[in-house]
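> Dropping a prediction and its sequence here:
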Amino acid sequence: MTFRLIWRALAATLGGTVAVYGVAACGTSSGDQPSSGSSGGTIRWAAAGGYNSSYAPLLVAQGQGLFSKQNVQVELNTFATGSSALAALIGGSADVASISGLDMLRSAQKQNGVVAVYTPFDSAASSIIARKELQATYGTDIAKFKDAKWGYAAEGTSSTYYLKTLAEKSGLNWDRLGRNALGTQSAILASLTAGKVDIVSTDLTTASKAIQQGVGYLVLNTNDPDATTPYWGKQFGSVFATTKSFLQKRPDLIQGFVAGLVDGQHMLQQNIGDASRMLALFTPEVQTEFKATWDQQWKLTAPAFDGVDGTLTDEMLTSELAWATSCGALPPGTTLPPSSEFADNSFVERAFSTLGYAKPTPGATPSA
């Protein structure tokens, strides 16, 4: 099975010019029978920042032809933030978007027709890092960053509220800290390198590059539930979401997409303990993109996949809502409609049944 990486750029009305690239798989032969019953088609997937290891189930599915088994092709459109990817989904220029748990709660509150269909990992798809020069004196003691310059991509994002929670749990006053919204992940790395910021919340690719290049060091791995639960409870990180209108039009295509994700997650969890084996599961193009920082990136990411089966539970939603209202990401007293209105686990359940896999359990996944 071969894949081709297609690079292009387009002008979008959503926040200016957006760089876009897609990955499309070649189709299955006419004799292949998809277990999902999908009649085939292309999923336009919107995501923030392009590829990073938090998308590993999807990347494994691409690399191993698991979407093609379902007659599904996936085209990636990249955006500066997850909120922009969500706007593309709602606006109809994407069929599926990877969005944060916080954006999922906001969508549920607004009842804007967004539906979560797959939850790939626990905790957050980011890391908290600081300038390497500060490691000897500041270490991982957040309280020592009182007079530091704090950075993140944009106001109102999950990264902002993770930093806010971390600061306030460490006795700091968020409103009195020096803060910078830097716009993009590449700007975060450049600002950290230039010393314009001291501590940042950033995606896994950027964090890994900073650590590997000696520019930054790890303060807190937000993908490790054991490390982050004391700060913000149980997080469900992000979801693959679609819209009710698209589900009504193409439930078979979403089923094929989710079946590919479940298949990819299963293969990931079988190989999670070996970073080099994991990298080999991706397409050659993705391997090339990841190669320089992969060992560091996978070390940060792997704990979040332990025992995850892709469903979104009421317990996860309750915990995420408690954090969001406590840190000001959502107003105090915010309530949500019944989860059945914005989360549909039936696609995951059906995929496990048709693929014949047993659901993983926490602690059963080999450690990386």
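It's in.

> going forward, measure contacts between C-alpha atoms and count neighbours the same way
Will do.

> mind listing the strands for the stretch 251-368 of the chain?
Remark: no strands are assigned in the stretch 251-368 of the chain by DSSP state E, counting those that start in this stretch.

> What of the stretch 51-200 of the chain?
72-79, 96-100, 114-118, 127-131, 149-152, 178-181, 199-202.

> want to throw those into TSV with distance to Trp294?
Listed next are the strands of the stretch 51-200 of the chain as TSV, based on distance: least, C-alpha to C-alpha, whole Å:
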stretch	distance to Trp294
strand 72-79	20
strand 96-100	21
strand 114-118	24
strand 127-131	15
strand 149-152	23
strand 178-181	27
strand 199-202	16
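
> adding another structure so you can compare the two:
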Amino acid sequence: MNIRTCLALGLTALISAGAAHAADVEKPDIKLSVGGKALLYYLPLTVTEKLGYFKDAGLNVEISDFAGGSQSLQAQIGGSVDVTTGSYEHTIQMQAQGKPLVAVVDLGRYPGIALGIANSRVASYKSIKDLKGMRIGVTAPGSSTNFMVSYLMIKAGLKPEDASFIGVGGGASAVAAMRHGQIDAISNTDPVMSELETAGDIQVIADSRTAEGTNQIYGGPSPAAVLYMRPSFIQANPKTTQALVDALVRGLHWVQSHSPEQIADLMPPEYQGGNKTLYTTAIKKSLAIYSPDGKFDPAACANTLKVLQVFDDKVKAASIDLSKTYDETFVDQAQKSVK
């Protein structure tokens, strides 16, 4: 048998396997929303996509990228997408509003968000109280980058409205907003924060890219990016949900077993901002934030509720059942088959 014949047979086998998976799932065509796909906060999603793990699971996933998590959430609530890769906080907030969402895999065990002050403001900055009156750039108002600063401000005796929150997105737009003097401080994730920090544009004053930093900010662990969806979607499409989780858990395993250089090589060149070395360094800084297995930490989920109750009046007034904000059934099943 010659090489060409072997390749043809291998391709046929792959197509047959994909077709078999597609026949198993209830909904092979999936629309997924995300807020800032190029941010390292969502790196496991891009890894899963680039490695073809969604296709291996019999899924054709169409990804719609929004400027921030609050916008991708609205796409979910509005029904224009099936599933969302976004902040775990949103599942709690939506339960408080009577719009339940369920997280089915945890992609990030630390938020990976940092808060930095513009160098022009560093000399006069002494504490969080000095954020009063500042223009603070966030990916989008109502996103997790906004939540972190709101929480820090309230802990310091301020109100969130004491500052102006400006949506600057992620990537080049966020970097430009800082460098053009449109904002005085920025709350964002890598690679944005590493680029600004390395260039000397900002001084980081709060950093949740590590366990220690997360504990300092939130007083304990705090999950970050998750895959969430409406309970009705899970009920109608359990095999599809399992296929999505299987693919993402494979992606998480791949991240754990590869170097920052190998991960950078996989990422789209446009994510690197023209500086692959800096991008690789940013990945190295962020590697600790990714979950090794996709499982949820009940203590971290409980801590997130405590944090939200500090600044979200609707969450504070609601009776939240945390057990309904996440379902680990699919992750447990994925661990049995995903290598």
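Nice, thanks for sending it over. All of these numbers come straight from a predicted model, not from anything done at the bench.

> thinking again about what came up before, and the strands of the stretch 51-200 of the first structure as CSV, adding distance to Glu168 of the first structure and mean neighbour count?
Shown next, in CSV, are these (distance: least, C-alpha to C-alpha, whole Å; neighbours: other C-alpha atoms under 10 Å):
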stretch, distance to Glu168 of the first structure, mean neighbour count
strand 72-79, 30, 24
strand 96-100, 21, 28
strand 114-118, 30, 27
strand 127-131, 15, 26
strand 149-152, 13, 24
strand 178-181, 14, 17
strand 199-202, 15, 27
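
> So for Gly256 of the first structure, which of these sits nearest?
Closest to Gly256 of the first structure of those, according to C-alpha to C-alpha: strand 72-79, at 6.4 Å.

> Now do the closest one: which elements does it pack against?
strand 17-25, strand 41-48, helix 251-271 (3 or more C-alpha pairs under 8 Å, 6 or more residues apart in numbering; DSSP states H and E).

> now it: how far from the chain's centre is it?
Put simply, strand 72-79 of the first structure sits 14 Å off its chain's centre (C-alpha atoms, centre = their mean, to the nearest Å).

> what's the answer for stretch 320-333 of the second structure, then?
Stretch 320-333 of the second structure sits 18 Å away from the centroid of its parent chain (C-alpha atoms, centre = their mean).

> Stretch 133-140 of the second structure now?
On C-alpha atoms, centre = their mean, the centre of stretch 133-140 of the second structure falls 19 Å from the chain's centre.

> List the contacts of that stretch.
36, 67-71, 145-146, 162-170, 174, 177, 182-188 (C-alpha atoms under 8 Å, 6 or more residues apart in numbering).

> Mind putting the helices and strands packed on strand 72-79 of the first structure into TSV with distance to Leu279 of the first structure and mean neighbour count?
Formatted as TSV, these follow (distance: least, C-alpha to C-alpha, whole Å; neighbours: other C-alpha under 10 Å):
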stretch	distance to Leu279 of the first structure	mean neighbour count
strand 17-25	17	19
strand 41-48	20	22
helix 251-271	10	24
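
> Format those as a markdown table; extra columns: distance to Thr288 of the first structure.
As requested, these are exported to a markdown table (distance: least, C-alpha to C-alpha, whole Å):
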| stretch | distance to Thr288 of the first structure |
| --- | --- |
| strand 17-25 | 14 |
| strand 41-48 | 20 |
| helix 251-271 | 19 |
